[in-house]
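Peer 1: task: produce atomic coordinates for the following.
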Amino acid sequence: MRTLFVTYPEDSNVKGMVSLAWALGAAGHDVAVAGHPESAEFVRKAGLTAVPLGRDHVMWHYMRRRPHLAAADRSSASPFYTKGDGPDSELTWEHLGEHFGTLVDWEYRMINDPLLKELVDFCQEWSPDLVIWESTTVAGAIAAEACGAAHGRMTWAMDFKGRYRERYVALKEERPQDDRPDRFQEWVTRQAARFGVEFREELTTGEFTIDQLPETFRLPSSRAVLPMRFVPYNGAAELPRWILEPSERPRVCLTLGATFADRVGAPLANAQELLSALEGLDAEVIATFGKEQRAGLIDRVPENVRLVDFVPFHAVFPHCDAVVHHGGIGVFSTAMVNGVPQVILPEVYDTPARARRLEDGGAGLVVSGGEGLGARIREALERVLSEPAFAKGAAELRAEAETMSLPGELVPLLQEHVHAHRSKGAMAV
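Peer 2: Sure thing, here's the model as predicted:
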């Protein structure tokens, strides 16, 4: 079975696909990963075959020059994200229409338009049996249908986009025939028609969805969902020997992430404030700060803090008693599958919703931004380290994740889908 993964160049998006791509390769299938030229570096580092196509998108450059868009991606400022896991009554026709209009203008078009033509050409030449596309890169769905391949969507967070789309389609059916504007469908229809593909709803959300979050974080959907256990991949790394040394104090990892801050020039928190607040805490703090975050450090580093550029989280978290972080899906999921309690400072995309559900399950605490952030993070961390209920909640969440299929166990299901797709096509002929 020849499988093509399609993504846009974000480190976390590529890393989220690696475990399944490896599983397919280990099962003897032919695997490649297509995307904008910038994505090739991420793919090659994972030991996978990269297919750079089209030209790099300019979405992040666009957002840097328009700070109001970067601010809108911070969930506290954006109703698009604050309502993502709310009741249906809050997902109104007007709200969703505005949401899809905005996403078409500055996300879907910017990411997909530079990639689509060459992606379709490549698919028609390489003839994949299956295309698995990252949830924003709908060019993968169009290219799959243009070459007759089966296709599915792979999410990297809570599936707000899938839920929003399903809700919008339901609301559209309730409206008069002459009053059903749908910016997303209109854009997809135009792009698909260029290659002789007719619109169908599967072009927006796939024939199935691969979801790497356990049931606790999943949203209601009538679509086919294939749950897959998250398997951490942090890129090329070396195991620091010091992490294996016994610690007399609890060990905490502190990371603020880098992707969003680097892309739009909007740091999520003040690194110096956080380090200063943790001074004197009865814990060994491993602080992973990038160059820009280090540049903001103006005081000395506290005695109980080990400042490092990078540590492989999958190797370090099993030796930690808590993780303090920004809610990024890679850090969040790696801590989850290792059963480590979390203190989360959520701001962008779905992080507030995931953090809230984590806290509700007793596996950690949420700390909102604002004045006195450092002191409030310290207070939350002291609770997480001293109250056994948090370790118990984190262990229960890990146990829930372990009930999900491993990537290798998903491979036969994907083969069955491809076989059914071929049979359906043969019957149509």
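Peer 1: going by C-alpha atoms from here, please, whenever you check contacts or count neighbours.
Peer 2: OK.
Peer 1: which residues in the chain form strands?
Peer 2: Using DSSP state E, the strands found in the chain span residues 2-6, 30-35, 50-52, 130-134, 150-154, 209-211, 225-227, 251-255, 284-288, 305-308, 322-325, 342-344, 364-366.
Peer 1: so can I have TSV of the ones you listed showing distance to residue 267 and mean neighbour count?
Peer 2: Below are these laid out as TSV (distance: least, C-alpha to C-alpha, whole Å; neighbours: other C-alpha atoms under 10 Å):
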stretch	distance to residue 267	mean neighbour count
strand 2-6	29	25
strand 30-35	27	23
strand 50-52	30	21
strand 130-134	25	26
strand 150-154	28	28
strand 209-211	29	22
strand 225-227	33	18
strand 251-255	12	22
strand 284-288	14	22
strand 305-308	18	16
strand 322-325	13	25
strand 342-344	15	29
strand 364-366	18	25
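Peer 1: can I get those strands in JSON lines including distance to residue 335?
Peer 2: Formatted as JSON lines, those follow (distance: least, C-alpha to C-alpha, whole Å):
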{"stretch": "strand 2-6", "distance to residue 335": "26"}
{"stretch": "strand 30-35", "distance to residue 335": "27"}
{"stretch": "strand 50-52", "distance to residue 335": "29"}
{"stretch": "strand 130-134", "distance to residue 335": "22"}
{"stretch": "strand 150-154", "distance to residue 335": "21"}
{"stretch": "strand 209-211", "distance to residue 335": "17"}
{"stretch": "strand 225-227", "distance to residue 335": "18"}
{"stretch": "strand 251-255", "distance to residue 335": "10"}
{"stretch": "strand 284-288", "distance to residue 335": "14"}
{"stretch": "strand 305-308", "distance to residue 335": "19"}
{"stretch": "strand 322-325", "distance to residue 335": "7"}
{"stretch": "strand 342-344", "distance to residue 335": "7"}
{"stretch": "strand 364-366", "distance to residue 335": "11"}
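Peer 1: here is a second sequence; please produce its structure as well for comparison:
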Amino acid sequence: MARFLFVVPPFVGHINPTISVGDTLAARGHAVAWVGTADPLARLLPREAQRFLLDRADEDQLFPGLRSRFQSVRGFQNLKLMWDEVFIPMARLMLPGVLAAAERYRPDVLVSDQQTIAGALAARRLGLRWATSATTPADRVRALEAFPKVLAWTEERLADLQREVGLDPVSVPEDSPSLVLSFTTEALAGVDARTDRQYRYVGPALGRRPDETAFPWDKLRSVPKVLVSLGTLNAERGGPFFERIKQALADLPIQVILVAPESFGPFPENFIVQPWVPQLKLLPAVDLLLSHAGSNTVCEALALALPVVVVPITDGQPVVAQQVADSGCGLRLSFKRSNSGAIRTAVERALTEPGFRAAAARIRESFEVAGGAPRAADLLESLAADQVC
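Peer 2: Purely as a prediction, here's the structure:
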């Protein structure tokens, strides 16, 4: 039996794949635990799961005022904000707790999310075998290729951070040199697929995932249904976009399930609005996903051969959005510039033109071949036995 410790950020889409992989490892007799903040781990993990909860309880404590600042920045400044006020500070805040958890738990393998740099730093500090959980195929270097000044700035900040904790700087400290689990496939990644030996494309991890989030299932109607979600950090900044969504879809013969704060109302009669939804349970009941191009959410939809409309906002989302468009699985819109007419047209096309669903079915087949959570567990077991090559 081996021991695996997952280090995760407070982002739902980054935690979810680790739950499926962890469940697979536990079913094989291994010990599994997580390190992260109380919310959303308390809401997402199985009740029996071992967890090491960090002192700072939620995103607002980790990133005070971040949501409001997201409202006013775009492009270059948006990317800089993510690194300057999310990823780098999160590494500093989490590192003491991750080190303490790892020293107490003594894992054979530490699995660090690509955005939870504290996990990578802790593994190197303690000399542990470690792997990277890559929930988006857009690694930092490729995501920032169009912004060379931001890329150079992140390299400097990450080098400073490594020196600060007593480590010699490496160029991509978030990526394990032994194993990077990419929860997509080369069929979807296309030209963005990495060929480095440690990158393994396992497809989305969609195994058993307990989720007790309440949802009004009795309100679902027998009409085409569209799930609209902008992800963990973006809902608060979605006000103007949600207004366009309401204008675009209010009079269509469809039902819209919108993940958003109810304070953005009032909403049309054909809308169900919830701050959270049990996404994996809900997706089989809908006909289309409209999202921020978060890789985990997009892959969950494509695993059901659902077409998608994507409106990328920040970080690696533009890369994922372009992969969706290039693969024919859906349509790409601008989060800032697309008006209600463009949104309406995209939704109507994605619901009615069969080519999008056919392309999504092809990607679904690639997911099935890749192996998902069982394949990821195989690779982690091999790493624990020092056999990954």
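Peer 1: TM-score for the pair, please.
Peer 2: Scored against TM-score structural alignment, normalised by the length of structure 2, the superposed chains reach a TM-score of 0.82; 373 aligned residues with a C-alpha RMSD of 3.5 Å.
Peer 1: of all the strands of structure 1, which lies closest to residue 79 of structure 1?
Peer 2: With C-alpha to C-alpha, the closest approach to residue 79 of structure 1 among those belongs to strand 364-366: 19.3 Å.
Peer 1: which residues of structure 2 does that closest one align to?
Peer 2: The aligned range for strand 364-366 of structure 1 in structure 2 is 330-332, by TM-score structural alignment.
Peer 1: by how much does that stretch deviate from structure 1 on average?
Peer 2: Mean deviation of stretch 330-332 of structure 2 relative to structure 1 after superposition (mean C-alpha distance after the TM-score superposition for structure 1): 1.1 Å.
Peer 1: from the rest of the structure, what touches that stretch?
Peer 2: 307, 308, 309, 310, 311, 321, 322, 324, 325, 346, 350, 356 (C-alpha atoms under 8 Å, 6 or more residues apart in numbering).
Peer 1: show me these that map onto helices.
Peer 2: Counting by DSSP state H, the contacts of stretch 330-332 of structure 2 place 321, 322, 324, 325, 346, 350, 356 in helices.
Peer 1: which residues are in contact with the fourth one?
Peer 2: In this case it means residue 325 of structure 2. Per C-alpha under 8 Å, 6+ apart, neighbours of residue 325 of structure 2: 331, 332.
Peer 1: kindly report the same for the second one.
Peer 2: Residue 322 of structure 2 makes contact with residue 332, according to C-alpha under 8 Å, 6+ apart.
Peer 1: neighbours of the residue mapped onto residue 89 of structure 2 from structure 1, how many?
Peer 2: Residue 89 of structure 2 maps onto residue 110 in structure 1 when the alignment is built from TM-score structural alignment. As a burial measure, residue 110 of structure 1 scores 18 neighbours (other C-alpha atoms under 10 Å).
Peer 1: thinking again about what came up before, among the strands of structure 1, which is nearest residue 400 of structure 1?
Peer 2: The closest of the strands of structure 1 to residue 400 of structure 1 is strand 225-227. By C-alpha to C-alpha, the value is 11.8 Å.
Peer 1: same for the closest one, what does it pack against?
Peer 2: Counting contacts by 3 or more C-alpha pairs under 8 Å, 6 or more residues apart in numbering; DSSP states H and E, strand 225-227 of structure 1 is packed against strand 209-211.
Peer 1: so where is the strand it packs on in structure 2?
Peer 2: Aligned by TM-score structural alignment, strand 209-211 of structure 1 falls on residues 180-182 of structure 2.
Peer 1: so what's the gap between that stretch and the chain middle?
Peer 2: Put simply, stretch 180-182 of structure 2 sits 13 Å off its chain's centre (C-alpha atoms, centre = their mean, to the nearest Å).
Peer 1: mind listing what the aligned partner of residue 317 of structure 1 in structure 2 touches?
Peer 2: Taking TM-score structural alignment, residue 317 of structure 1 has residue 283 as its aligned residue in structure 2. Taking C-alpha under 8 Å, 6+ apart as the criterion, residue 283 of structure 2 is in contact with 227, 300, 301, 304.
Peer 1: give me the number of residues near the alignment partner in structure 1 of the last one?
Peer 2: Taking TM-score structural alignment, the alignment pairs residue 304 of structure 2 with residue 338 from structure 1. Counted by other C-alpha under 10 Å, the residues lying close to residue 338 of structure 1 total 22.
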